[in-house]
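Chemist: just a sequence and a predicted model for now, questions to come.
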Amino acid sequence: MSWWHDLPADEAFGLENLPYGVADLPGGPRVVVRVADHALDIAGLAERAGMESGRVWDSPSLNAFLDQGPEAWAAARAWLQETLRGTERDDCVATHLHPLADLTLRLPIDVADYVDFYASEHHATNVGRIFRPDSEPLTPNWKHLPIGYHGRSGTIVVSGTDIARPSGQRKAPADPAPTFGPSRRLDIECELGFVVGGASMIGEPVPLDHAWDHIFGVVLLNDWSARDIQAWEYVPLGPFLGKSFATSISAWVVPMAALASARVALPGQDPVPLPYLRGDAAYGLEIACEVDWNGTVVSRPNYRDMYWSPAQMLAHLSVNGASIRSGDLFGSGTISGPEKESRGCFLELTWSGQEPVTLADGSPRTFLEDGDRIVLRASATGANGSRIALGECAGTIRP
């Protein structure tokens, strides 16, 4: 039965979405594309169709496909949609569809470099008020450039991976000296992660109007953060051990082509950025997110509220001549809006622990306890009024 021809209009992983991932198939890990609650082995499908170019999908990561560039990405998407909408290859499609319930999903990319930005004015303002109550909440450079830090690519894990509570040095303002031990203020950050494809040479910046040619797709990202470790270490060089212990991403990479209908203007940038950060490519995305804490949705941030565009982030990342590679990943920074219920981390949501959140079971929470489970979800409007979902980004805290 060719059930994919009769998907309901509200199917969030329908033919207008077709996100890519990597799954353990009977012949080994391979690139797949998601169709509702199934994964399509596209290497197998391409082989049956006699496509030599399909070899890039016979791989345990998306990196070889990312190397092909935007024309190949568009051609692959068009071929997949045409094949799935037509009837000529229904038998072949059916042969290469696997129920997701029978599969293990892997990290979809071999992460090359990882950078995380700080692109929400609401988040940066709230954090500034919490950490520097007697100073201006935004640092003088914040509205002139997308601020970011370099993370550890080796500790990026796929959704569903348990997160071990990190240990490190902690020192509250009233403590006479630092102590060492497990973080007591473990937090999350609801973000988007942008997957880079194609390489540039050292010394050759990626200009703003070419940035989207290198942004293949988007994942949900949780930048787990140990706030007590972070607060003691971050001056003068910024985040280090408070964030490098783990970053979770969703298993599915939604191609940017699926999000064309989600494009929106930025909220407004004042002062006007320098010329290398100005242009039509500097737009945002309307992607509604939600943060689920042990089964209770505690926040609903929306990516449309972000101050800096993904294209501006990539242009700034490379403007000094830093090269990019397929498999690079850059995070948006915490997605937060103007209302309390749209704050994308618990530091903000509980105002540094002063305003606990009550979960559905009646338990109060400020920061994460052992056994707590966080699930990030997100969706956007797609072509023809469809709904585009990003895969869940989930993690459970263990001691």
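Modeler: Happy to help now that I have it.
Chemist: C-alpha from now on. contacts and neighbour counts both.
Modeler: OK.
Chemist: report the buried residues of the longest helix anywhere in the chain.
Modeler: The single longest helix within the chain, with elements called by DSSP state H, is helix 70-85. Residues 70, 73, 76-77, 80-81, 83-84 are the ones in helix 70-85 that count as buried (16 or more other CA atoms under 10 Å).
Chemist: what of stretch 51-61?
Modeler: The neighbour-count check on stretch 51-61 (16+ other CA under 10 Å) flags 54, 56-61 as buried.
Chemist: just stretch 91-100 next, same as before
Modeler: 93, 96-98, 100.
Chemist: how about those residues in TSV, adding distance to residue 38 and secondary structure?
Modeler: Shown next, in TSV, are the buried residues of stretch 91-100 (distance: CA to CA, whole Å; DSSP: H, G, I helix; E, B strand; the rest coil):
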residue	distance to residue 38	secondary structure
93	11	helix
96	10	coil
97	6	strand
98	5	strand
100	5	helix
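Chemist: of those, just say which sits nearest to residue 6.
Modeler: residue 93 (14.6 Å; CA to CA).
Chemist: so the closest one touches residue 45, yeah?
Modeler: Yes - contact between residue 93 and residue 45 holds when scored by CA atoms under 8 Å: they sit 6.6 Å apart.
Chemist: what sits up against stretch 160-170?
Modeler: 178-183, 186, 226, 228-229, 231-232, 241-242, 245-246, 248, 370, 393-399 (CA atoms under 8 Å, 6 or more residues apart in numbering).
Chemist: 7 Å instead?
Modeler: 178-183, 228-229, 232, 245-246, 394-399 (CA atoms under 7 Å, 6 or more residues apart in numbering).
Chemist: let's bring in a second one:
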Amino acid sequence: MPEQSPFDLAEGDPFGPHNLPYGVFSTADAPGQRRIGVRYGDQVLDLSALPSALPAAIHPHAELLAAPTLNPLLAAGRPVWQQIRAAVRTAVTDPAHRDEVAPLFHPLAGVTLHLPFEVADYVDFYASEHHATNVGRIFRPDAEALTPNWKHLPIGYHGRAGTVVVSGTPVVRPHGQRKAPTDEVPAFGPSLRLDIEAEVGFVVGTPSTLHESVPQEAFRDHVFGVCLLNDWSARDIQAWEYVPLGPFLGKSFATSVSAWITPLDALDEARTAPPARDVPLLPYLDDADTEPGGIDLRIEVRINGETVSRPPFSAMYWTAAQQLAHMTVNGASLRTGDLFASGTVSGPDPDQLGCLLELTQGKGPYLQDGDEVTLTAWAPGPEGARIGLGEVTGRILPAG
């Protein structure tokens, strides 16, 4: 039986020519050499070698593609992103180039995937009205579920970039202080209420200048792509520490991201209007006259192989463009490799909740040692195709 060509995809493969997400990989014969690749079906196309195969189309960008991380490509800006994406699509779809391109593929199962970019800053938002309302009812049963500022601005916190890890990296149960309402003093030890947060991350490419804000209209000029993200949360540590300044050690021990970054342009068909707003927005957040800022992503959360939730990203109240505008409205600058996350994605239905806190009404059970959590997602693409986002997986290891 002849060996299947890497160009031949299974019908409905969500990693076809309309997707082409970027990652960084190494091979068993050269484990110390990290290379930029694009996922195509169950193969990885080595972009560092593509300029020699398609010199006319992509040679001017050879230095960017020879880097061991995506950061130089991210910094190059949208015109370059579009040129390279077009060349890659030609490489995998034009039969005239098959002989030159075929040797550049590596089976996905045979490579090691790495964190695809160096994270500069990490910001996490709180953009789902359903999630914020559910959590408010759990934590403040006798008060309004949403805080007074929630519908006026995208609430967020500045996280820890150094503990962002690639999918497949084990997550060690963190230690910290915790105090139950009935306890007189706090105790110290491993978290007993370890949770997940199913989120979507946005990767910044083009930086901005200090003291200059980035309007919503400039979103595509600065944001390179999208990935799935799991913002692991130690709820007992978080509950004791977060008053009055917010999340800290209950969040900073690990944040998992996909090994694949899907370009924004791959999600054009999935653009959708966000939910109707019932509170007038200040001009810099008003998106009434901008392109639809929502994205129709269908997320699935599995724990130990069992599907526990299917959160819809289209239900998010605040869009990524609004988050970017708010993040920079005070003059804070963007840096290449900045990562900002949507916050927990939850929908209105019981099977659409993005964390165990919501799924169990705060009662648990939470994650046990040995549990493995996997997030997957897809979005509608052109011609009926599905655009897959790279999965995010992490297994819980006992506290050290």
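Modeler: It's in. No experiment lies behind these values; they were computed from the predicted model shown.
Chemist: need the TM-score between these chains.
Modeler: Scored against TM-score structural alignment, normalised by the length of structure 1, the superposed chains reach a TM-score of 0.95; 388 aligned residues with a CA RMSD of 1.2 Å.
Chemist: picking that back up, now render the buried residues of stretch 51-61 of structure 1 as a markdown table, adding distance to residue 206 of structure 1 and secondary structure.
Modeler: Formatted as a markdown table, the buried residues of stretch 51-61 of structure 1 follow (distance: CA to CA, whole Å; three-state DSSP):
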| residue | distance to residue 206 of structure 1 | secondary structure |
| --- | --- | --- |
| 54 | 28 | helix |
| 56 | 25 | helix |
| 57 | 27 | helix |
| 58 | 30 | coil |
| 59 | 28 | coil |
| 60 | 28 | coil |
| 61 | 24 | coil |
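Chemist: about what we covered before: show me the contacts of stretch 160-170 of structure 1 that map onto strands.
Modeler: Members of the contacts of stretch 160-170 of structure 1 lying in strands (criterion: DSSP state E): 179-182, 394-398.
Chemist: out of these, which comes closest to residue 271 of structure 1?
Modeler: Checking these one by one against residue 271 of structure 1 (CA to CA), the nearest turns out to be residue 394, at 37.5 Å.
Chemist: show me what residue 77 of structure 1 lines up with in structure 2.
Modeler: Aligning on TM-score structural alignment places residue 77 of structure 1 opposite residue 85 in structure 2.
Chemist: where's the residue nearest to that match when sequence neighbours are not counted relative to residue 44 of structure 2, distance?
Modeler: Distance criterion CA to CA, 6 or more residues apart in numbering; nearest residue to residue 85 of structure 2, sequence neighbours excluded, is residue 20 at 7.7 Å. Counting by CA to CA, to the nearest Å, the gap from residue 20 of structure 2 to residue 44 of structure 2 is 10 Å.
Chemist: tally of neighbours for the counterpart of residue 62 of structure 1 in structure 2?
Modeler: Under the alignment (TM-score structural alignment), residue 62 of structure 1 pairs with residue 70 of structure 2. When neighbours are defined as other CA atoms under 10 Å, residue 70 of structure 2 has 25 of them.
Chemist: and the residue lying closest to residue 70 of structure 2 once chain neighbours are set aside, what does it touch?
Modeler: Once flanking residues are discounted, residue 70 of structure 2 sits nearest to residue 117: 5.1 Å by CA to CA, 6+ apart. Applying CA under 7 Å, 6+ apart to residue 117 of structure 2 gives the contacts 69-71, 337.
Chemist: ranges for the strands of the stretch 201-350 of structure 2?
Modeler: Taking DSSP state E, counting those that start in this stretch as the test, the strands found in the stretch 201-350 of structure 2 are 223-230, 233-234, 255-257, 262-263, 271-272, 294-295, 298-303, 306-309, 339-341.
Chemist: what is the third one packed up against?
Modeler: In other words, strand 255-257 of structure 2. strand 164-166, strand 223-230 (3 or more CA pairs under 7 Å, 6 or more residues apart in numbering; DSSP states H and E).
Chemist: then the longest one?
Modeler: Helices and strands in packing contact with strand 223-230 of structure 2 are listed as strand 198-204, strand 255-257, strand 262-263, strand 386-397; criterion 3+ CA pairs under 7 Å, 6+ apart.
Chemist: how big's the offset between the last one and structure 1?
Modeler: Just to be clear, that refers to strand 386-397 of structure 2. Once fitted to structure 1, strand 386-397 of structure 2 is off its aligned match by 0.6 Å on average (mean CA distance after the TM-score superposition for structure 1).
Chemist: between that strand and strand 198-204, how many degrees?
Modeler: Counting by axes from the mean of the first three to the mean of the last three CA atoms, to 10 degrees, strand 386-397 of structure 2 points 110 degrees away from the direction of strand 198-204.
Chemist: residues making contact with strand 386-397 of structure 2?
Modeler: So strand 386-397 of structure 2 is in contact with 12, 14-15, 19, 167-173, 227-229, 256-260, 262, 369-381, going by CA under 7 Å, 6+ apart.
Chemist: now the corresponding residue of structure 2 for residue 112 of structure 1: how far from residue 324 of structure 2?
Modeler: When structure 2 is aligned by TM-score structural alignment, residue 112 of structure 1 is paired with residue 120. Counting by CA to CA, the gap from residue 120 of structure 2 to residue 324 of structure 2 is 15 Å.
Chemist: higher neighbour count, the two?
Modeler: residue 324 (24 against 16).
Chemist: residue in structure 1 paired with the more buried one?
Modeler: Match for residue 324 of structure 2 (TM-score structural alignment): residue 314.
Chemist: next one: residue 47 of structure 2
Modeler: In structure 1, residue 47 of structure 2 lands on residue 42 (TM-score structural alignment).
Chemist: helix or strand: which one has the residue nearest to that match when sequence neighbours are not counted?
Modeler: Among residues not flanking residue 42 of structure 1 along the chain, residue 32 sits closest, at 5.7 Å (CA to CA, 6+ apart). Element membership for residue 32 of structure 1 (DSSP states H and E) is strand 28-35.
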